[in-house]
Every structure is written in structure tokens, then in C-alpha cells.
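Trainee: Kindly return the folded structure for what I paste below:
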Amino acid sequence: MRCNRRSFLAAAGLAGVAGLAGCTSPDEPSDTPTSTESPPVTTVSDPAYDLGVTHDVQNWSEYDPDWSHPTEAPTLDVTTETVIEGLEIPWDLSFAPNGDLFITERPGRLLRYESGTVESVASPDDIVDATAIDVDDEGGWWAAGGEGGLMGNAVHPNYPEVPLVYVFYTYVEAGETLNKLVYYDVSTDEPEMTTVIEGIPGESYHNGSRITFGPENYLWVTMGDAGQPALAQDPSSLAGKVLRMNPDGSAPDGNPDLGGDPRVFTYGHRNPQGITFMPDATPVENEHGPAAHDEVNVLSAGGNYGWDVEGERARTAETYRGTDYARPLVNTGNETWAPPGSVFYTGDAVPSWQNRLVIGGLISQRINLVTVYPTDGEPASAANGGERFDADWMDADYSAVHHTALEDELGRIRHVEQGPDGTLYAVTSNRDGRAQGDQFPREGDDRLVRITPA
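Mentor: I've put the predicted structure just below:
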């Protein structure tokens, strides 16, 4: 079914996909009841395809155990080129091994971009209401569905032989807001949906919901606290966690034993919306904090990342000193990044950003560049306006330097992703009713853009 309700622009020179070179949420409690129980651990029964994958990290195309961080400051003078315009609150991007690009829009459409054409391939029937405002509207974000809707997506590693795209979305059942992980067979004209997990705690905010297949082909899912901070400390609940699973929804044998749900890899998270991997396969996660205090964390199996340990207080030095909580790589203090989707960039299309963490920015309306370096190694440069994170209460093994780019040029940047050829992309989220200032949304929003050196 071809999309015909929106205007799409294929940028000049594209010969096909191969040529594609959260916010800080209010913390008041919700009136909507939310489930506190973990959904039962089940697996997809009688799948139509072999969901099995290999778990050899050396087969990962980005694997480089001897990688090194850049020591020079990044060049911040970059420009963008629109690839697709007229999107409706896009949330996530994922590239298939053959170069197909899949985009989720919060109102409920899974899109495929292939050979210069955008096609709507699937839409859940039971998704919560989420609408994109028009350019001249002032629509509030609550009226547009809060932070729920169709969010993360990830392509099965053996695509197109296994033509499955996983998506995560919010729905309501018996008056209760919940989340669901499913996959679609996108090889058919009317893709069939298969449920992997349902009944996950949800809310109109704090749903987390970034999903990705990692270096060893495990499926990673970030889960917000669903507006109930205490659940983040409960290993039996999926809320406030990072999950690691097999493609059929089962728990890998190598997951930590926390005495709760075996799919939980780490816990104590508030609203994580970004997960990516350093070239040596180390997972890195970023999440929204309360009243600023956003965090970037290097994940260790079984780690407790400190939310909510102080009764909804911001996580500060006092939260971590003298405790066993996993220390953050970055804690933004009183500054708000509102960090959503991220990628550890290894491409060469933007050479000075190579081997750095690239994170979108919602309320900050910018790209956040984080250079990660070993604390006992040569420091990365903080020249060109950088900020260093190396306090004694932060991560003992790694330190970081933060730079910013494209501030207030694109508006709310929801996610950044690396294409198969090393090109860097970003999607905006200006039609969710939360853009800052009166310059967004602009004509053509929301859009997918390519980032290149100026």
C-alpha cells in the first residue's frame, strides 16, 4: 500500500537505498492504572521462519576490539540534506542488511524506504491515539498522545531471508496502558503480526522503547519506569530495565541472575531511549533524568543504575558515593539534553565524528557528541567548547567529553543512525507539539536528513 497522505521528497542523486551515503517528562503521577507484574516469559510458538541467529561477536561488521578514541576535538561545522519530508512524528530508524530502511511513526505506521520510494507496510490496529500537528497548529503534546504510540523498530539480522521487522508500541487494554513487542512479516502485501511480549507496563510517558539487535544478534529493549519509579528497582518487573533476549523472546543463558525476570540485563533506569555499542561490543545506554540530570551509562550485566533510590530525587554525586550503584559515564547535572536515540558512529562520511557517541536532543534541539575515553588513558580534547565528565563519583573506567552541533537548526532530533555505507542520518520530532520556540515545526517537517561536513 503506497503512502499517499503525506508528501515525501527523495533527495537529488539518490539511486536507491544503497545510495543513502522522551524528553524530560513531567513527574506528576498518572491517573491511569499501570500493571506492576512482569509478563510471563514465553516464546513465539511455531514461527513461520527460523528465528535462530549466531552469537559470534567476531562476525559483527563493526567489531574492532582494538579501537581507539579520537584525541582531537570534533569539527562541529556540519550541514544537512533532506532525504524524506512530511513524516508524522518519526521515532526510530533501522537499516536491513540489504540496505532497506524502516522508519516508525508514532501515529502507527511502519514505513519502508527502498529505491527512492517510501511505502507504508504495516500499522497495528490497537495502538494508542497519537496525532501529528500541522505546521500552524499549537497542539499540546498530551493531546497528541503523550509519548506513546509506535516507537522502536529493529530488523531481524537474517533479513531478507527472514523478512521480519520488530516494533514496539503502546496500547490500552481494559483501561490499562500497556506496551507490546511484536514483529511483522513484511514480505507480504498484508503483513501478519506476531506477538513476542505483551502486557508490558506502560504509561502516557516513560515508555523507553528503543529496540535493536546488538553485535551478537541478541535483541535489546530499553524500558522506562512507566511512571512508577519503584518498579525500576524490582527485578521481577520489566519497567525501568534494559532487556536482552533471543529473537523469539526467550532469555539467553548468559543473562545475569537477578532473582527476577531472566530477560533483565540491567535495572534501575528511569526512561532510557538510546542504546548502542562501542566497537568492542560494549553496550552504552542513555536516558532522560528528572529535571535535567540526564545520563549516559556504560552497561555491565546485572548493574543497578540508581533509579529510583532517593524517592524521585535527582541522581547526584550523593546518590552514588558510598554505594554499589553503577556509576554514570555522564550525568548532565542541571543541564537538560533530553537524550533519545543514539549511535556509536564508526563511519567516515563525517570523519571527525568517527568513534564518538552521537545522541539526538529533544528539548535541547541539537546533536550531542560524546567522546568516550579510558580514564587511565590519553584524555580526549575538550577544545572547541567541549565539557569534560570525569568526576570521582562517575564511571571509574571511562571518562567523556561533550560537544554540541546543529543547535536549533533542525528542532527536536529524535534519533540518529548510521547507514550501511557509513552515512549518518537523523529524524526530527517537531510535530509532536513540544518544539521549543516558534520556528518549529517548519514546512516539510518532520523529516529524515543526511548529515555531512559543511
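Trainee: make it CA atoms for all contacts and neighbour counts henceforth
Mentor: Noted.
Trainee: end-to-end on stretch 424-432?
Mentor: Stretch 424-432 has an end-to-end distance of 23 Å (CA to CA, to the nearest Å).
Trainee: same thing with stretch 336-347?
Mentor: Span of stretch 336-347 from end to end, CA to CA: 28 Å.
Trainee: Over to stretch 315-325?
Mentor: Terminal-residue distance, stretch 315-325 (CA to CA): 11 Å.
Trainee: and it, how far from the chain's centre?
Mentor: Relative to its parent chain, stretch 315-325 has a centroid offset of 26 Å by CA atoms, centre = their mean, to the nearest Å.
Trainee: what comes into contact with it?
Mentor: Stretch 315-325 is contacted by residues 289, 293, 303-307, 309-310, 326-327, 331, 333, 393-394 when judged by CA atoms under 8 Å, 6 or more residues apart in numbering.
Trainee: Strands of the stretch 251-400 of the chain, start to end?
Mentor: Using DSSP state E, counting those that start in this stretch, the strands assigned to the stretch 251-400 of the chain run over residues 264-267, 271-277, 283-288, 295-298, 330-331, 342-345, 356-359, 367-374, 387-389, 398-405.
Trainee: Also this sequence, please, to line up against the first:
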Amino acid sequence: MKLMLNQIRIVLIMLLLSTSCYVGLNCGAVSPVVKSRADSVRIGYNTIISNLEVPWQMLWGPDNRIWYSEQNGSISSVNPLNGDHKLMLRIGDYYRKRLGLLSMVLHSRMKENPYLFVYYSFLKDKKAFTKLVRYTWKADSLILPQILLEMPAHTGHMGARLAIGPDDKLMLATGDLTDAKAAQNPNTLNGKILRINLDGSVPEDNPQKGSYVWAKGFRVPQGLTFGAQGLLYTSEHGDATDDEVNLITRNGNYGYPNVTGICDSPAEKIFSASNQVTDPLKAWTPTIAPSSIAYYGSSAIPQWKNSLLVTTLKESDLRILKLNEAGDKIISENIYLDQQFGRLRDVCVSPAGEVFVSTSNHDWNRTNKYSNEKDDRIIRIAPLGKSSAQNEILISNADNAVEKQVLTGKALYNQYCASCHKEDGNGLPGVFPPLRDAEQVLGENKKLIEILLNGISGPIKVKGKEYDQQMPAFGFLKDQELAEIISYVRSNFTRAQSSITPEEIRNLRKLK
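Mentor: Modelled structure (predicted):
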């Protein structure tokens, strides 16, 4: 009897060890291992199309193909089963400087109303504008363009995502166009969520008569999606801190630029008390650069059901944000495709519950770290066994991901600076100035510290070239952290070997 009990114990231990190596833990297993939870399935991925020119947005079309836009001004469709693709439209007057073809959305009832709404930037009198255009889908082509709305634009901070709600109203998320004060100004359309009739007119039941504005207080919202029960969510780029996911309500104020992230500082609390600011469902510091967002309500991947799917650019991953039953709280975060394919731009969910993500390694902020001859691409994610092409397991990081606080100069630089100035310190020509041998880095300690504490808004000349900069203030970092960053930059990107002490930074803070 005792021998039998020991044998049972050994079997149970072996079972426990094997089921611990499920998706989410990298135990060095060669072949996929089934998750032990009954409400989970194994998931895998494969590329369905590559060699694209920055696929900015994807939609599931009424023809069971993925409709996708590219930054070269084209809209095409692809069969997700075999990669067969065809051009549907090439927009001739789009303007691409950093951005270009920004967003699109299909009418919710395409059989009766075969319309595609497209939002893109163009030049008028040598100035940048955006236009909202309605196209008619016929015989696999997009024809009969009708302009519904035009607005001023910029080369950055455009935001720009479209969605259509259950009430058949167009929702458009706009960025602040680098003018932070515009986000709180009810008389501008920048830094807002707009609500628009399908013919371009203002809905009668909008909060302010004659105004498109539905909600305000946004910096750069790049994702917009409707979830269960008609709830509307955005994903938004913060400045140096606090990328956000928000639940949007009628006439809501989301705080920017007076409030970033959770309202917790004394100044934020004062502003919030008189403006009824809504806190985000989630905020990230260090920032992750969330791009697109989609709601997942399918049972095909049961562990993702009732979640928000968010792609990120800076962190190069797919985040699964599990919602509570009411949809008004995020209860867990899970990270997939971490650093595997580089910058991820968009996410799309099919009616069957398959998920598609697109890469963005050839965009204006391109990096050679992940880019190769196959970029950019669209990747399909689905339960393993649904397709013979899916032969790799999708490995997740741990549930309830927690950001790690690090103090090394290199790690801090990569978290806060490398997305603009790049890991090698060479910046991005014409957009972000180089730090390598820059006079500002080699100059007086006081001036360099002041740049980091105060940020830069406007033109700055670096190594003989002028850059129009909107560099955030990094005064929220600790003295030790700022000293680590500056010392790392000087020792790695300049001839100077001198470091800056936390005491120098502390003394300048006191003077401020």
C-alpha cells in the first residue's frame, strides 16, 4: 500500500512539472505543451503577407479578406488563407511626411451601405490638412469619393483613428498637433474624440450644439475601438510618462495637459476637482507607445475573451488587457510577441476570433534592429492546429506584468531616450537630433541638466542643423536616475568622460 502511494505521488509530481511549462513560461521545451487550464488553448502565429510599405490599419472586409492601408497611399485586400492580395485604391493627393494615410473604417452594414471611410493628410496651399472621405465599394474597387470633413493637420501628434458605434455615428480620435493647450479648448477639434454623422454633419445630440466634440483632454490617441455593450476605448501616447488606455464617456474630460495618468499630484487634484477629469483604466510609465487597440469577445482563444488587445511601438509587443465583466476596469495584463517582430502598428480581429497584427519597422521612426527583407508584414494569430502553417507556439510573459524599476544608465536611456535619439545616439535625420558629440551634451553641466529638467519646445540647433523639437521634461525622474542617463550618454556618445552627480541636479531643482 505504501509503495502504491509513493508511485501515485511521483506521477502527480511529474504531472505538475509538465503542466507548469505551458504558454507563458519558457521552460526550454522543444515542442508545444498544452496549458493545464481548461479555459485556455495553445496559440500560434504565421506571416500571411510581407514586403509591405507600413501597413497602418487593417479591417475585416465583407468579402472575408483583410483590407489594409499602407503609407504609400494604397488600400488593398489580402486573403488570410493564402496571401493572395490585390490593390483596391491608390490615393493620389495624400501627403506623407512622417504620417499620411491615417485611418479607415467600414460601415457596419456593408450590404445596404457599401461605404469605406478614410482619413488622411494632404497639402492645401502648401499647408498640411486632413480630410475624411467616404468611398463606395463596388467590384473590388473603391470609387465615388465624397469629402465629408477637412481639418488642419501637422506632421506629428495626429492621433487619428476612426470607429463606428452602435448608433451609426463616426467616432474620430484626434491628436493635439503639438499644441498641448488645444486639448482643453472646446473650440478646437484637436486633442479630442469627435462624433460625426455618416454624411459629415454634426449630430443633434452631441454635448455642445453645432460641435463635433464628444470628449476632450487627449495628447495623441492612436487606437479607438468599441467593446461589449457599446463601450468606447482609446489607447493614447503620453509624453515622457503615462501612456494610457481610457474608457470614453459623453462630454468626458481626460485631463491632458493638466493631468497625465492617474490624478495624484496636488496640482492635478485641484484641476480635476473643477473639471471632473476621468482617470485612465491603465497608465504606463516608462512609456510603451501603444498604437492600436481592438476588443476581443470571441471564444476561439478563451483566455483572451473580454479583453482589449493593444499593439505597441516602443516596446514592440502585443498586450492583452483583461476586462472585468462590466468592462470598466482592467484586471490583468499579459504580454505576447515581445521584441519578436519589432514595432507593431495595428491589430484586427476576425469574426472567427483570429487576430492579425501588422508591423511598422519601415515607418518614419524606423529602426534597423528588427527590419529585414520581409518587413513590413501582417501576422496571423490563432489556435494551433487550425492551419498547417502555424507551427510555432506564441509565448507570453507572466500574467499581471509589472514594470521593473532599473537604475543603470543604459537601461534608463533605452527606456526614456532611445525611441527618439536611437540606441546608438545618432538620432533620426531631420526629425530627432543626434546626441553623439552634440554641443549640448559636451557643454556646461548646468545647461544640460536644465534641458532634461525643463524639456524643449521649439527649434534647436545641433551640430549646425536645426530641429523643431517637442522634447518632454524629465524632471519626474529621480536625481540619481538623471545623473545615470547623462553620464551614460557622455561616456558612450562623446569624447567627454565627465559625469554629473545627483547633488548637482538636486541643487538646480532647489533653485527652480
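Trainee: What would you report as the TM-score here?
Mentor: Once superposed, the chains reach a TM-score of 0.69 (TM-score structural alignment, normalised by the length of structure 1), with 340 aligned residues with a CA RMSD of 2.6 Å.
Trainee: Out of the contacts of stretch 315-325 of structure 1, which comes closest to residue 96 of structure 1?
Mentor: Using CA to CA, residue 303 is the member of the contacts of stretch 315-325 of structure 1 that lies nearest residue 96 of structure 1, at 30.7 Å.
Trainee: just to revisit the earlier point, of all the strands of the stretch 251-400 of structure 1, which one comes closest to residue 82 of structure 1?
Mentor: strand 367-374 (16.3 Å).
Trainee: Check the mean deviation of the closest one from structure 2.
Mentor: Superposed on structure 2, strand 367-374 of structure 1 shows a mean distance of 2.2 Å to its aligned residues (mean CA distance after the TM-score superposition for structure 1).
Trainee: After alignment, which residue of structure 1 pairs with residue 147 of structure 2?
Mentor: When structure 1 is aligned by TM-score structural alignment, the residue opposite residue 147 of structure 2 is residue 195.
Trainee: For its match, what is the enclosing helix or strand?
Mentor: Secondary structure assignment for residue 195 of structure 1, by DSSP states H and E: strand 193-201.
Trainee: Now do that strand: which elements does it pack against?
Mentor: The contact analysis (3 or more CA pairs under 8 Å, 6 or more residues apart in numbering; DSSP states H and E) places strand 193-201 of structure 1 against strand 176-185.
Trainee: In structure 2, point out the residues matching the strand it packs on.
Mentor: Counting by TM-score structural alignment, strand 176-185 of structure 1 falls onto residues 127-136 of structure 2.
Trainee: Quick one: distance of the matching stretch to the chain centre.
Mentor: With CA atoms, centre = their mean as the basis, stretch 127-136 of structure 2 stands 22 Å off its chain's centre.
Trainee: Next, the buried residues of that stretch.
Mentor: 128, 129, 130, 131, 132, 133, 134, 135, 136 (16 or more other CA atoms under 10 Å).
Trainee: now do stretch 77-86 of structure 1
Mentor: Residues 80, 82, 83, 84, 85, 86 are the ones in stretch 77-86 of structure 1 that count as buried (16+ other CA under 10 Å).
Trainee: Can you flag which of those belong to strands?
Mentor: 80, 82, 83, 84 (DSSP state E).
Trainee: Adding distance to residue 114 of structure 1, write those out as TSV.
Mentor: Shown next, in TSV, are these (distance: CA to CA, whole Å):
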residue	distance to residue 114 of structure 1
80	20
82	16
83	12
84	12
